[in-house]
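J.: Need coordinates for the following:
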Amino acid sequence: MSRTPPSLWRAALPVLACLALTGCSSDASHTDASSSSAPGSHNSPKDTGSKGTEKRETSGKPKSAASPTHVSIPSIGVNSSLMRLGLNEDGTVQVPPAEKGMTAGWYTGGAVPGERGAAVLIGHNDTRFGRAVFHDLKKIGKGADIAIRNDRGAELHFRVTGTETVSKKAFPTKRVYGATNERVLRLITCDGSFDAQGHPVDNLIVYAARS
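T.: Sure, this is the predicted structure:
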């Protein structure tokens, strides 16, 4: 999502050596994709204390849970299918490839939307191909509806509770990926000005709870 693929995700996960969430591309692929929890050197979601994450990354979800397939945010015109995102070999969170900039992704190492825990969706702000799926995410307001449809045909609704822009060098990993008994959703993309290399220096995080 950022003009330079690799740096966006460096801000998200501690262990991810340099990713800044959605908006740019993952350092591993050097494409314009965003890498969700990776903007800076932080710990990866599996280091935030939730046991069983590695198993979920293999299967992508608990066997009994339905997988999210689509997200819509009427207030800002988002209407996208969801691709599955895991971890790169270097431990950073994957992001959608630049050529699929208008498609958001669900991080399978987190919770399934609607289940207890933090479910994380990642999307680019823009890529070398132009504006992307979360380009207008900064316009979302508190109370806005986010609808997630799963592969069983059910539609789940979440209400935005807040947003924050953070430096990729100080990404709030625990707040975003940490364990919780609530059914919550986080959306992440790139934000802010660009550094000398043309990489966005911040991440925009949207927090939402099951309505």
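J.: C-alpha from now on. contacts and neighbour counts both.
T.: Fine.
J.: Tell me the spacing between the nearest residue to Lys138 once chain neighbours are set aside and Trp9.
T.: Distances taken as CA to CA, 6 or more residues apart in numbering place Leu204 nearest to Lys138, at 7.3 Å, with adjacent residues excluded. Going from Leu204 to Trp9 by CA to CA, to the nearest Å gives 11 Å.
J.: More neighbours: which of those two?
T.: Taking other CA atoms under 10 Å, Leu204 and Trp9 do not tie; Trp9 has more neighbours (45 against 23).
J.: what about the nearest residue to the more buried one once chain neighbours are set aside, how many neighbours?
T.: Closest residue in space to Trp9, ignoring its immediate chain neighbours: Ala20 at 2.3 Å, by CA to CA, 6+ apart. Residues near Ala20, counting by other CA under 10 Å, number 46.
J.: What are the boundaries of the strands in the chain?
T.: Under the criterion DSSP state E, the chain contains strands at 68-73, 78-85, 104-107, 117-122, 126-127, 130-131, 145-150, 155-167, 183-194, 200-210.
J.: structure for this one too, so we can compare:
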Amino acid sequence: MRKAAGNRGTARGARAARLGDTAIAAVTLVALGSGVWLLGGGTGPHAPPQPSAAEGRPDPGGTRAGAPGLAPSPPLRIRIPAIRVNAPLVGLALTRSGSLDAPPAKEKNLAGWYEAGTTPGETGTAIVAGHVDNTEGPAVFYDLGALKRGARIEVDRRDGSVAVFTVDAVEVYSAHDFPDEKVYGAARRPELRVITCGGGYSRATGYQGNVVVFAHLTGSR
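T.: Model (predicted):
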């Protein structure tokens, strides 16, 4: 995992993994949290919640039955009722350095999806990323680490359908032990990963890792 300079948050991507049908080498999610606002009050009650071991993935092989995959259609909005997320989605591309770009940090209620990969609801692994905070305070995925297994995630799609996912696990990984294939590897069913910074905060290096939500498609409407 590449670390961002100063107090910027960091996230790791896939090393020689595949996102949908697109091969990507050494992808890194960058700048998903500044942490600067934490410095005023320490990391006590202001730090974003982190998942407990009890929310770890019970189905690492993705064998649970789910809904059939939908036709490809770009996502427009993501909703996670349990943590009060209701945010528009913007397409994210790769930077020249091979990093997955981040949504504009100044727009706190905005998430992004990797638009060269799988669309949410389509068979494969779709990727959504968003900031945990910015210099002003909590951002769209600040409470992602508080999500529980079984929670619902809904994605509005351009074709008018809504892809409904059920959370399988919520895990936190350090920057030096990020499971690329587990997070970004191809899937035989429609799956979703929602990613933000997490794993504690250091004044020297910023956020220490990433919170990752694993979910699979269980319905649509």
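J.: hmm, back to that, how about the residue nearest to Lys138 of structure 1, what's its partner in structure 2?
T.: In structure 2, Leu204 of structure 1 lines up with Val211, judged by TM-score structural alignment.
J.: What's the separation between the residue nearest the centre of structure 1 and Gly77 of structure 1?
T.: With distances taken as CA atoms, centre = their mean, Ile122 lies nearest the centre of structure 1, 2.5 Å away. To Gly77 of structure 1, Ile122 of structure 1 is 16 Å away according to CA to CA.
J.: same deal with Met102 of structure 1?
T.: Taking CA to CA, one finds Met102 of structure 1 at 12 Å from Gly77 of structure 1.
J.: Between these two, point out the one with more neighbours.
T.: Met102 (25 against 12).
J.: Can you give me the neighbour number for the residue lying closest to that one once chain neighbours are set aside?
T.: Excluding the flanking residues, the one nearest Met102 of structure 1 by CA to CA, 6+ apart is Val133, at 4.2 Å. Around Val133 of structure 1 there are 24 other residues, counting by other CA under 10 Å.
J.: Please apply the same query to the one 5 residues further on.
T.: The number of residues packed around Lys138 of structure 1, counting by other CA under 10 Å, is 18.
J.: For the aligned residue in structure 2 for Val176 of structure 1, which residues are in contact?
T.: Residue correspondence to structure 2 (TM-score structural alignment): Val176 of structure 1 is matched to Val183. Counting by CA atoms under 8 Å, 6 or more residues apart in numbering, Val183 of structure 2 touches 14, 193, 212, 214.
J.: How about Ile127 of structure 2?
T.: Counting by CA under 8 Å, 6+ apart, Ile127 of structure 2 makes contact with 113-114, 117-118, 120, 184, 192-195.
J.: Could you check how far the counterpart of it in structure 1 is from Met83 of structure 1?
T.: Using TM-score structural alignment, the equivalent of Ile127 of structure 2 in structure 1 is Val120. According to CA to CA, Val120 of structure 1 and Met83 of structure 1 sit 12 Å apart.
J.: overlap in contacts of these two?
T.: With CA under 8 Å, 6+ apart as the test, Val120 of structure 1 and Met83 both reach Trp106.
J.: ok, the match of Leu204 of structure 1 touching Tyr142?
T.: No: counting by CA atoms under 8 Å, Val211 of structure 2 stays clear of Tyr142, with 10.1 Å between them.
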